[in-house]
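Can you look at this prediction? I've put the sequence above it.
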Amino acid sequence: MKSHQPKQLKTQLFSCGFFRHCGQTVLSPTATGPTPPPLPLTQTHTSTTCESSTSSSSNSATTSQSFTQWRFSIPTPTSTPNTPPLPPPPPLPPFLSTIPNLQELFHVSELQSTTDLNAALNLLERSLVPNPPQDQPPCPPNLMRALIRNLRESKPATKILFALCLSEANRRVAVEAGAVGAVVESAPELEGAPAERALAALELMCTVPEGAEEVRAHALAVPVMVTVMGKTGARGKEYAIGVLAVIYGGDMGDMQTAPPEEVARAVELALQGDCSARGKRKGAQLLKTLQHLSHPHSHDTS
């Protein structure tokens, strides 16, 4: 695979208008014309000058604190006895830690993943995870493959996979990249929130025909789902039950899997523990399906 140099992220922290504003206002923030000459220091103005100077110094004390971060090398006015306090500086534009254009985000992350995968995953996490849209452009297959190879090692990986699978287009990309098998095989080693997110992504992938076919064809899918039902929290049980419902609810053909009776016992045990309301509804429907598979002629009438 060819090595690509990562594209430089160009972030404009300051606009030209911002510098123009600073250049115009730092010496004389409110005056529109030349700075008036200082008042002559006569005996009749001594007390007025001192009071004005004291007031100006006191009022600008707090304002000057907000300028400690700027460090501009600009000469200080020699005498501004009648100048009002400096206005607060305009706020800085926030640092561009996210890329609003998802297509550009995927392209930049794909290039960066060839040299620094952790940096690429961190960029995806900051930009995609907080508020993932359901309408996403297709994720590059190379980036998706790099992501699923690191489901066990990288903390953001399950977050990113789940966020991507909220889009139907990326569910298909994930299935084609081998995400179904990767989740099934890594799920027993995951714990807590990463395990729940991986199972949620797997259930979403099962909503597309290719994903459902992949999970039914995987020899470890049923035993792994039965295993994780016994050790995950309420949400994890719900997603595992959903995957089992996909496996046993479709055309199984000649697929060799665990007997429905054994799976039914595992589901019943899972429903007795901590399980979400949706998980209980899915479990009840799954038990009916498993019962029908165990006794296909039990409801036949003579």
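Sure thing, it's come through.

C-alpha from now on. contacts and neighbour counts both.
Fine.

hey, where'd the helices end up in the protein?
Counting by DSSP state H, the chain has helices at residues 16-25, 46-65, 102-113, 117-128, 141-148, 155-165, 168-176, 179-186, 192-205, 209-217, 221-229, 234-249, 260-272, 277-294.

and here's the other structure:
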Amino acid sequence: MKTHQPKLKTQLFSCGFFGHCTRSVLSPTASHSPSLPSLPSASDQPPPHSRRPQLLDSESSSSSASQSFTQWRFPLPHSPIFTQHPSIPDPPSTFSIPPPPSISAATLKEILHLAELQLCSASDSDRLAALQLLERSLVPDPSLDPDCTPELMRGIIANLNTKTGSKPSTKILLALCLAESNRHIAVEAGAVGAVIESLPEMEDPAAERALASLELMCTVPEGAAEVRAHALSVPAMVMMMGRMAARGKESAISVLGVIFDNGVSPEAESAVTAPPEEVARAVVLALQGDSSARGRRKGARLLKALEEQQEGSSTAGVDPATVVGRS
């Protein structure tokens, strides 16, 4: 008749018991199992009201450990059960990242000149290196006010519709358009048409930045005029409203608001290829999805302008006031 060894349940006890188990040798050939420490009697236990703080501390410790658990590796499968590991401190919840070193005006001027020369190169690697240099220099510090030349702007715009250059060039264009002086240079260099025509081929993050740049260029008179005169402005913005998330959708609505604000001018009337009622339906559908509160307000103003464009007739039966209240 076989003699069964007593089973030892692996439970988490106090630190003293944990250390006792690690010092004990658990061998199947041992004549007796190591004695377990006796549980304290009822008279030795503290009263219930004194045990509550310990429970709260345990709950707080478990919650803290669960939050940082996924940041550490699981133990290896062959690790022994009773192995003491050194205590690993929890990672800090926030990391203080020092700001990038500021670039002097002279250094920035040299960087812009070098990038301008590289963008004129016939080598794809040189042009990509120039875009990466501008991205590292301009994007981290929006407070910079670079003096962009038309030649440099044309070199950036030329890479909007390339596979490798679309991502960095949209970042650089947006960083440059934060300065009003560069918006005039961008419009003169043909950025409005280049952005509108490149939008369908861009990935969503790049398209969102390009739409934000176009919205900024619409704040200068010549930029607004270029948008109104381009034949693809309305179809491109309608398409972007249905495709983009909240921020890109808001920029597209803003551009449409520039086109239809106070009616379409006679010189731009021939360029508007979509009837106002169709644009209104697209705006309503876009606002029913993911949109910000500011985007809904802009959409309501656009619907009102489209309604006035229809000489007081209702635009698809939509009340602009109801759009503002939608989430």
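Arrived safely. Just so it is clear, the structure is predicted and the values come from calculations on it, not from any experiment.

ok, back up a step: out of the helices of structure 1, which is closest to residue 135 of structure 1?
helix 168-176 (8.0 Å; CA to CA).

Need the residue closest to the centroid of structure 2.
Here the mean C-alpha position of structure 2 is nearest to the C-alpha of residue 205 (CA atoms, centre = their mean), at a distance of 8.3 Å.

and it, what pairs with it in structure 1?
Counting by TM-score structural alignment, residue 205 of structure 2 corresponds to residue 193 in structure 1.

what's the distance between that match and residue 168 of structure 1?
Using CA to CA, to the nearest Å, we find residue 193 of structure 1 at a distance of 23 Å from residue 168 of structure 1.

cool, and residue 161 of structure 1?
12 Å.

ok, now residue 153 of structure 1?
Distance from residue 153 of structure 1 to residue 168 of structure 1, by CA to CA: 26 Å.

For residue 272 of structure 1, the count of nearby residues, please.
9 (other CA atoms under 10 Å).

what do you get for residue 234 of structure 1?
Neighbours around residue 234 of structure 1, by other CA under 10 Å: 20.

do the same with the one 5 residues further on
For residue 239 of structure 1, the number of neighbouring residues by other CA under 10 Å comes to 26.

thought it was touching residue 279?
Yes: between residue 239 of structure 1 and residue 279 a contact is recorded at 7.5 Å, counting by CA atoms under 8 Å.

still on that earlier bit, okay, residue 161 and residue 168 of structure 1: which has more neighbours?
residue 161 (25 against 18).

What residues does the closest residue to the more buried one other than its chain neighbours make contact with?
With sequence-adjacent residues excluded and distances taken as CA to CA, 6 or more residues apart in numbering, residue 161 of structure 1 is closest to residue 201, at 6.6 Å. Contacts of residue 201 of structure 1 were listed using CA atoms under 8 Å, 6 or more residues apart in numbering, and they are 161, 162, 165.

Could you do residue 171 of structure 1 as well?
With the criterion set at CA under 8 Å, 6+ apart, residue 171 of structure 1 makes contact with 164, 165, 204, 205, 208, 211.

Determine the longest helix present in structure 2.
helix 48-69.

right, and the helices of structure 1 - which one's nearest residue 96 of structure 1?
Among those, helix 117-128 sits nearest to residue 96 of structure 1 (CA to CA), with 10.0 Å.

The closest one vs structure 2, mean deviation?
By mean CA distance after the TM-score superposition for structure 1, the fitted helix 117-128 of structure 1 averages 0.7 Å away from its aligned residues in structure 2.

That helix maps to which residues in structure 2?
Going by TM-score structural alignment: helix 117-128 of structure 1 matches residues 127-138.

residues of that stretch that come out buried?
127, 128, 129, 130, 131, 132, 133, 134, 135, 137, 138 (16 or more other CA atoms under 10 Å).

Kindly report the same for stretch 278-296 of structure 1.
279, 280, 282, 283, 285, 286, 287, 289, 290, 293.

Out of the buried residues of stretch 127-138 of structure 2, the closest to residue 115 of structure 2 would be?
For the buried residues of stretch 127-138 of structure 2, the nearest to residue 115 of structure 2 is residue 130 (4.7 Å; CA to CA).

how much space is there between that closest one and residue 117 of structure 2?
9 Å.

What distance do you get for the residue nearest to residue 161 of structure 1 to residue 214 of structure 1?
For residue 201 of structure 1, the distance to residue 214 of structure 1 - CA to CA - is 14 Å.

returning to that earlier point: export the helices of structure 1 as TSV, with columns for distance to residue 135 of structure 1.
Formatted as TSV, the helices of structure 1 follow (distance: least, CA to CA, whole Å):
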stretch	distance to residue 135 of structure 1
helix 16-25	35
helix 46-65	45
helix 102-113	10
helix 117-128	12
helix 141-148	17
helix 155-165	10
helix 168-176	8
helix 179-186	20
helix 192-205	15
helix 209-217	19
helix 221-229	29
helix 234-249	22
helix 260-272	34
helix 277-294	25
